[in-house]
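Enquirer: everything below, folded, please.
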Amino acid sequence: MHSFPEHLLKGHANFMDGRYAREKDRIRDLASAGQHPPTMIIACCDSRAAPEMIFDAGPGEMFVLRNVANLVPPYQPDGGQHGTSAAIEFAVKALEIENIVIMGHGRCGGIRAALSHTHTPLDDGDFIGKWMSMLGDLPAQLGQNALLTDSERQTAMERISIRNSIRNLRTFPYVAALEKEGRLAVHGAWFDISTGELWVMNGDGDFYRPDL
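Expert: Next up, the predicted model:
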């Protein structure tokens, strides 16, 4: 049995002496009363794009789901095991979330794999390849534009993927119904790792940097 990572133990000790000590009452209230976050963030697993850090959020403020390349599959009640769909169901039906934000980011490895013409599976299962196939022929369509540089193509696909996930999210009947009633808002965002800038999506699907 391996020893628990020392840097994690030190991190927890810092948490107890710092944030927990400062927010102890709030955290204990959350433990007894339960969580009621107004916003769900669907983000990538990438360690450089943590939603809690980007939005400076405290305990109980956001319900966060992270998967490879922040993808949302279409609604498929087929009896399978769907982790992302289960989280969406819980957030919307049980927590009564008011906002869902699909947040992509720059230099996403999953998107890079989807765009690659020489993708080599990391393992025989090729779970990443199968997961990214959710994008269909969108990467191939983008790859046909020879005037785009690799970095331009990468950023474009990261943002197109966000729009595609929003489209898939709206195939969930209760999401579509609540959005139509004005009780749920769906948003898109893109985070630039290198600059820290946040770009948000407007109603036309364009990304812009909001004025603070």
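
Enquirer: CA atoms for contacts and neighbours, from now on please.
Expert: Will do.

Enquirer: next one: A33 from E96, what distance?
Expert: Per C-alpha to C-alpha, to the nearest Å, A33 is found 15 Å from E96.

Enquirer: try I162
Expert: Taking C-alpha to C-alpha, one finds I162 at 22 Å from E96.

Enquirer: how about S161?
Expert: Distance from S161 to E96, by C-alpha to C-alpha: 25 Å.

Enquirer: so these two - more neighbours on which side?
Expert: Using other C-alpha atoms under 10 Å as the criterion, S161 and E96 rank with S161 on top: 23 against 18.

Enquirer: and the more buried one, helix, strand or coil?
Expert: helix (DSSP: H, G, I helix; E, B strand; the rest coil).

Enquirer: ok, it touching L71?
Expert: Yes - using C-alpha atoms under 8 Å, S161 is in contact with L71, at 7.4 Å.

Enquirer: do a quick rundown of the helices in the protein.
Expert: 6-17, 19-22, 24-33, 51-54, 83-89, 109-115, 127-132, 138-143, 150-169, 173-181 (DSSP state H).

Enquirer: how far does the first one sit from its chain's centre?
Expert: Distance, stretch centre to chain centre, for helix 6-17: 26 Å (C-alpha atoms, centre = their mean, to the nearest Å).

Enquirer: give me the contacts around it.
Expert: A21 (C-alpha atoms under 8 Å, 6 or more residues apart in numbering).

Enquirer: just want the angle from it to helix 24-33.
Expert: Between the axis of helix 6-17 and that of helix 24-33 there is an angle of 100 degrees, by axes from the mean of the first three to the mean of the last three C-alpha atoms, to 10 degrees.

Enquirer: what are the contacting residues of stretch 99-107?
Expert: 38-44, 49, 69-70, 154-155, 158-159, 162, 165-166, 184-193.

Enquirer: for the comparison step, fold the sequence that follows:
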Amino acid sequence: MQEFTDPALAKLFEGIQGFQQRFYRQEPDKMRGLVEYGQHPEVLLIACSDSRVDPALLTGAAPGELFVVRNVANLVPPYSLEGKYDGARSAIEYAVRDLKVKHIVVLGHAHCGGIKAFLSGFAGQPLPRDFIGGWVSIAMDACCNYVMKPLSGGEDSGGEEVRELDIGSLREHQHLVERAAIRGSLANLATYPWLKERIDAGELSLWGWWFDLETGDLWATDAANTTFLPVLD
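Expert: Okay, the predicted model is just below:
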């Protein structure tokens, strides 16, 4: 049997053993059903790759309950047929057109490194990386639309007044950009024609969630609103 001497890998192996005990030995019928009948998740959850915000751990979801897409800063690119190697778009298409999920949740979080990288590039100080800068630039339109100019009603996603903000203020209020990026991803999802058809038919709902790493609180909005509201006491 393969042995892992590195403590980090050994801990992961112990976790797999625990998973086997919990699901394959205690709930064998459930796991057998997932093999024989396939997966039928009702929720597509688009989350950040950040190790501190794991969708299954955060939600307590069991195998087969979530179809998960993770990337830097939980971003959704707008619909386009020009991309060749496009993991995010292909996963969204599979979830919507084949798995027929009923809900899509874009899950962002506080202290997001991807949004921090975006703000560095926005300030003219891009990180010396090959791919990150281009990817996080997806958040540019959302930042301009939802943060850099006032919203109708004069409130931001957390109930605070929105003003024209310079880059220094954006860095001090990174949570505004994180929430704006979530709303931008919700808007981009609506550019996928087959996804929009299911929304219009009442078969699919879109949600934006923002998780506060400092407090454990969750804030949520739907695609029709601009305000994030707390959902946990």
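
Enquirer: need the TM-score from the superposition.
Expert: After superposition, the two chains reach a TM-score (TM-score structural alignment, normalised by the length of structure 1) of 0.89; 207 aligned residues with a C-alpha RMSD of 2.3 Å.

Enquirer: before we move on, the earlier item: how about the helices of structure 1 in a markdown table, adding distance to F207 of structure 1?
Expert: Below are those laid out as a markdown table (distance: least, C-alpha to C-alpha, whole Å):
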| stretch | distance to F207 of structure 1 |
| --- | --- |
| helix 6-17 | 35 |
| helix 19-22 | 34 |
| helix 24-33 | 35 |
| helix 51-54 | 17 |
| helix 83-89 | 24 |
| helix 109-115 | 18 |
| helix 127-132 | 22 |
| helix 138-143 | 18 |
| helix 150-169 | 8 |
| helix 173-181 | 21 |
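
Enquirer: hey, which of those is tucked in deepest?
Expert: helix 109-115 (a mean of 21; mean count of other C-alpha atoms under 10 Å).

Enquirer: which stretch of structure 2 lines up against that helix?
Expert: On the basis of TM-score structural alignment, helix 109-115 of structure 1 is assigned to residues 113-119 in structure 2.

Enquirer: S165 of structure 1 matches what in structure 2?
Expert: Taking TM-score structural alignment, S165 of structure 1 has S185 as its aligned residue in structure 2.

Enquirer: actually L9 of structure 1, not the one I wrote
Expert: Under TM-score structural alignment, L9 of structure 1 pairs with F13 in structure 2.

Enquirer: could you check the distance from T191 of structure 2 over to R89 of structure 2?
Expert: For T191 of structure 2, the distance to R89 of structure 2 - C-alpha to C-alpha - is 11 Å.

Enquirer: quick one: the residue sitting nearest the centre point of structure 2 and V106 of structure 2, what's the gap?
Expert: Residue closest to the mean C-alpha point of structure 2, counted by C-alpha atoms, centre = their mean, is A47 at 2.5 Å. Per C-alpha to C-alpha, A47 of structure 2 is found 6 Å from V106 of structure 2.

Enquirer: still on that earlier bit, whichever of the contacts of stretch 99-107 of structure 1 end up buried, select them in PyMOL.
Expert: Of the contacts of stretch 99-107 of structure 1, the buried ones go into a single PyMOL selection, burial set by 16 or more other C-alpha atoms under 10 Å:
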select buried, resi 38+39+40+41+42+43+44+49+69+70+154+155+158+159+162+165+166+184+185+186+187+188+189+190+191+192
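
Enquirer: and the contacts of stretch 99-107 of structure 1, which of them are in strands?
Expert: Counting by DSSP state E, these place 39-44, 185-191 in strands.

Enquirer: hmm, back to that, nearest to L65 of structure 1, of the helices of structure 1?
Expert: Proximity to L65 of structure 1, assessed across the helices of structure 1 by C-alpha to C-alpha, is greatest for helix 83-89 (7.0 Å).

Enquirer: in structure 2, which residue range corresponds to the closest one?
Expert: Against structure 2, helix 83-89 of structure 1 falls on residues 87-93 (TM-score structural alignment).

Enquirer: and if you look at stretch 177-190 of structure 1?
Expert: Counting by TM-score structural alignment, stretch 177-190 of structure 1 lines up with residues 197-210 of structure 2.

Enquirer: distance between the ends of that stretch?
Expert: 26 Å.

Enquirer: go on, stretch 20-37 of structure 2?
Expert: 20 Å.

Enquirer: and what of stretch 137-154 of structure 1?
Expert: By C-alpha to C-alpha, one end of stretch 137-154 of structure 1 lies 15 Å from the other end.

Enquirer: quick one: residues in contact with that stretch.
Expert: Counting by C-alpha under 8 Å, 6+ apart, 106-107, 111-112, 114-115, 157 sit against stretch 137-154 of structure 1.

Enquirer: if we use 6 Å, what do you get?
Expert: L115 (C-alpha atoms under 6 Å, 6 or more residues apart in numbering).

Enquirer: how far off centre is it?
Expert: 22 Å.

Enquirer: next, count neighbours for the residue nearest to N188 of structure 2 when sequence neighbours are not counted.
Expert: Nearest non-adjacent residue to N188 of structure 2, counting by C-alpha to C-alpha, 6 or more residues apart in numbering: P78, 4.6 Å away. Using other C-alpha under 10 Å, P78 of structure 2 has 17 neighbouring residues.
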